[in-house]
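S.K.: Task: produce atomic coordinates for the following.
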Amino acid sequence: MTPAFPFSAIVGQEQMKLAMILTAIEPGLGGVLVFGDRGTGKSTAVRALAALLPPIRVVEGCPVNAETPEAVPEWAVGVGEAIVERPTPVVDLPLGVTEDRVTGALDIERALTSGEKVFQPGLLAQANRGYLYIDEVNLLEDHVVDLLLDVAQSGQNVVEREGMSIRHPARFVLVGSGNPEEGELRPQLLDRFGLSVEVASPSDIDERIEVVRRRDAFETDREAFMAHWGAEDAKVRDRILAARDALRGVAAEDDALRDCAQLCVTLGADGLRGELTLLRAARALAAYEGDDTVERSHLRQVAPLALSHRLRRDPLDESGSGARVARVVEEVLA
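M.R.: Purely as a prediction, here's the structure:
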């Protein structure tokens, strides 16, 4: 199996990497939406982060990556009780995928040959406890996107058809990427992603050279390259694991809650999802940086990630959403 490009060796794209790290610390953030040019490392970052994380413990042969034999669904057949380790799953969801392939469906072959009604798990089962990656998410059919976001929020996949009633856990980090020139996501879908990032090809010559140099080194002498960057990846992994343990102990005082609310009101964000996501992201960042309280410095860093995609369009404001968030952050958190 070809190893993933090391996460710490990705040049630049700091906002994208930070968003990925925050979702690894707090999966409840609701996933990441990455919009930008082709070839800017979007899929590389997802696979690199999953490879960096420690393996998950699963019941051998379980189709939903259950952690204990007691958590194995009743409909799963041929599953033992041995516990094995496997890499954090990263499942690709292709364009044109059918709803049955996503959620799972009746195994037609077994139904015809033996008359048995056996459930054939879908991509949501494979992605449980891992990442579900959708390239060109803006081109995915709306009903499939609605389904994915509902399941990502509830953590359960429910299938009721052909006389079957199946339920299984489907907790994953949803990562969508796309090129805005090829179409936009509906606003209600944008709002359901926890964090968003806009990425672009580097314009600095030295940075572009470093990207090419590292990629060439990875492909030319992979073993040496992985050995060199393995220590850096280990540092990031240790910080993520420490942050997971510390997360619930990070306090958010009333002043931080007021700042979250004031930012969202000033920006005109609809609903309360913006405040909740902003607070969760700031708490995850505080844990990652070893702080025990959410401060304004944390809110400043995560506000563009949590709020840029929640803004109403302003035809009189020619600046991008990121610039609008930065401007309001300076006003409110000065």
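S.K.: Could you use CA atoms for every contact and neighbour count after this?
M.R.: Fine.
S.K.: For whichever helix or strand Asp238 is part of, buried residues please.
M.R.: Secondary structure from DSSP states H and E places Asp238 in helix 222-246. Buried residues in helix 222-246, counting neighbours by 16 or more other Cα atoms under 10 Å, are found at 222, 225-226, 230, 233, 236-237, 239-244, 246.
S.K.: Of those, just say which sits nearest to Leu29.
M.R.: Arg244 (13.2 Å; Cα to Cα).
S.K.: Could you also give me the structure for this next sequence, so I can compare it with the first?
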Amino acid sequence: MNTLVKVDRPVFPFTAIVGQEEMKLALILNVIDPKIGGVMIMGDRGTGKSTTIRAIIDLLPEIEVVEDDMFNSHPSNMELMSSYVKEKIENNISVKTKFIKVPMVDLPLGATEDRVCGTIDMEKALIEGIKTFDPGLLAKANRGILYVDEVNLLDDHLVDILLDSAASGWNTVEREGISIRHPAQFVLVGSGNPEEGELRPQLLDRFGLHAEIRTVKEPDLRVKIVEQRNHFDQDPTKFMDQYQLEQENLKEKIIKAQNNLNKVTIDYELRLKISQICSELNVDGLRGDIVVNRAAKAYAAFESKTQVEISDIKKIMTLCLRHRLRKDPLESMDSGLKVEKIFDRIFG
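M.R.: Model prediction:
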């Protein structure tokens, strides 16, 4: 009898990716503070969107989960554990734990609502009186990253479900009066090509950050990217070893930022100016103000600071606001440039 051996596919190192700084920064900020609300990456085909998103996982520390639990439950944080584990903890029943890599879940384009949210076995529930839950992708993505390629081609109803779960941190499945609720805290990463259609503004606004990436034009950089890819394909282990030290350094920097995030403060005057920029750009609601504050703190933590400075806000402002501006068909200025122009005026 043949035994199937699970082989880990080599992943292109994050630090070896040439260019696309905006996309890399957006991903790093989200793993430092998942409450930023995910990232939407829009750009041309073949610009390394999927490669970069999969590469970020190798920079994250392993997480402790309860063994034999389908939701990657945290052994001590009540907000990140299923009701089954919570019950055990409350009754002082010890649970076995293990360390796993941060889960990375790909959502296929043709996914149904049941596949995403999970299903309740109604037959068992009605005949035997047992609630049996078949977990969906949201359960598998708890405490990890949920990646949706071509999110602009996904059914709006499904995008709504994903965004609601990402914002609340919970997923509720209800069938015929039976309800199951489980934690679903994940970083939602969407990517797409603008040529294939835009997301509705009210859905786009729910993504914390919006990175725009373009095909590299400089011939020398293009040659470097092709060479990197060839070296990786020929001998992945050797190529990964070359970037081992850089990977470790960046990983350490991210872990340090995660641990120091709560110590970072932002002055009232700076918060006032952030809100002034959002107001002048006619950003609907207060989501923009909240995300800018969060992202500025995350970036300051990444730069080993305890106080947010103007340079930190400048670095993340466009990522946070460009997708929240109202579309004016007569407007010739790029939304990113518009954000920069008003930033420069208000911050002088």
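S.K.: quick one: TM-score?
M.R.: Superposed pair, TM-score by TM-score structural alignment, normalised by the length of structure 1: 0.94. Supporting alignment: 333 aligned residues with a Cα RMSD of 2.1 Å.
S.K.: Export the buried residues of helix 222-246 of structure 1 as JSON lines, with columns for distance to Gln153 of structure 1.
M.R.: Converted to JSON lines, the buried residues of helix 222-246 of structure 1 look like this (distance: Cα to Cα, whole Å):
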{"residue": "Arg222", "distance to Gln153 of structure 1": "38"}
{"residue": "Phe225", "distance to Gln153 of structure 1": "38"}
{"residue": "Met226", "distance to Gln153 of structure 1": "36"}
{"residue": "Gly230", "distance to Gln153 of structure 1": "34"}
{"residue": "Asp233", "distance to Gln153 of structure 1": "29"}
{"residue": "Val236", "distance to Gln153 of structure 1": "27"}
{"residue": "Arg237", "distance to Gln153 of structure 1": "26"}
{"residue": "Arg239", "distance to Gln153 of structure 1": "26"}
{"residue": "Ile240", "distance to Gln153 of structure 1": "22"}
{"residue": "Leu241", "distance to Gln153 of structure 1": "23"}
{"residue": "Ala242", "distance to Gln153 of structure 1": "25"}
{"residue": "Ala243", "distance to Gln153 of structure 1": "22"}
{"residue": "Arg244", "distance to Gln153 of structure 1": "20"}
{"residue": "Ala246", "distance to Gln153 of structure 1": "23"}
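S.K.: returning to that earlier point: what is the corresponding segment of structure 2 for the helix holding Asp238 of structure 1?
M.R.: Counting by TM-score structural alignment, helix 222-246 of structure 1 pairs with residues 236-260 of structure 2.
S.K.: next one: stretch 300-312 of structure 1
M.R.: Counting by TM-score structural alignment, stretch 300-312 of structure 1 lines up with residues 314-326 of structure 2.
S.K.: dump the residue contacts of the corresponding residue of structure 1 for Ala300 of structure 2.
M.R.: Superposed on structure 1 with TM-score structural alignment, Ala300 of structure 2 falls opposite Ala286. Applying Cα atoms under 8 Å, 6 or more residues apart in numbering, one finds that Ala286 of structure 1 lies in contact with Val250, Asp292, Thr293, Val294, Glu295, His298.
S.K.: go again using 10 Å as the cut-off
M.R.: Residues counted as contacts of Ala286 of structure 1 (Cα atoms under 10 Å, 6 or more residues apart in numbering) are 243, 246-247, 250-251, 280, 292-295, 297-299.
S.K.: And Arg110 of structure 1, by the same measure?
M.R.: Contacts of Arg110 of structure 1 by Cα under 10 Å, 6+ apart are Glu116, Lys117, Val118, Phe119, Gln120.
S.K.: same thing but 7 Å
M.R.: By Cα atoms under 7 Å, 6 or more residues apart in numbering, the residues touching Arg110 of structure 1 are Glu116.
S.K.: Geometrically speaking, which residue is the centre of structure 2?
M.R.: In structure 2, the residue lying closest to the centroid (Cα atoms, centre = their mean) is Val187, at 3.2 Å.
S.K.: on that earlier part again, in the superposition, what's the average offset of whatever helix or strand comes next after the helix holding Asp238 of structure 1 relative to structure 2?
M.R.: Once helix 222-246 of structure 1 ends, the next helix or strand along the chain (criterion: DSSP H and E) is helix 254-267. After superposition onto structure 2, the mean distance of helix 254-267 of structure 1 to its aligned counterpart is 1.1 Å, using mean Cα distance after the TM-score superposition for structure 1.
S.K.: for helix 254-267 of structure 1, the distance to its chain's centre please.
M.R.: Centre-to-centre, helix 254-267 of structure 1 and its host chain are 25 Å apart (Cα atoms, centre = their mean, to the nearest Å).
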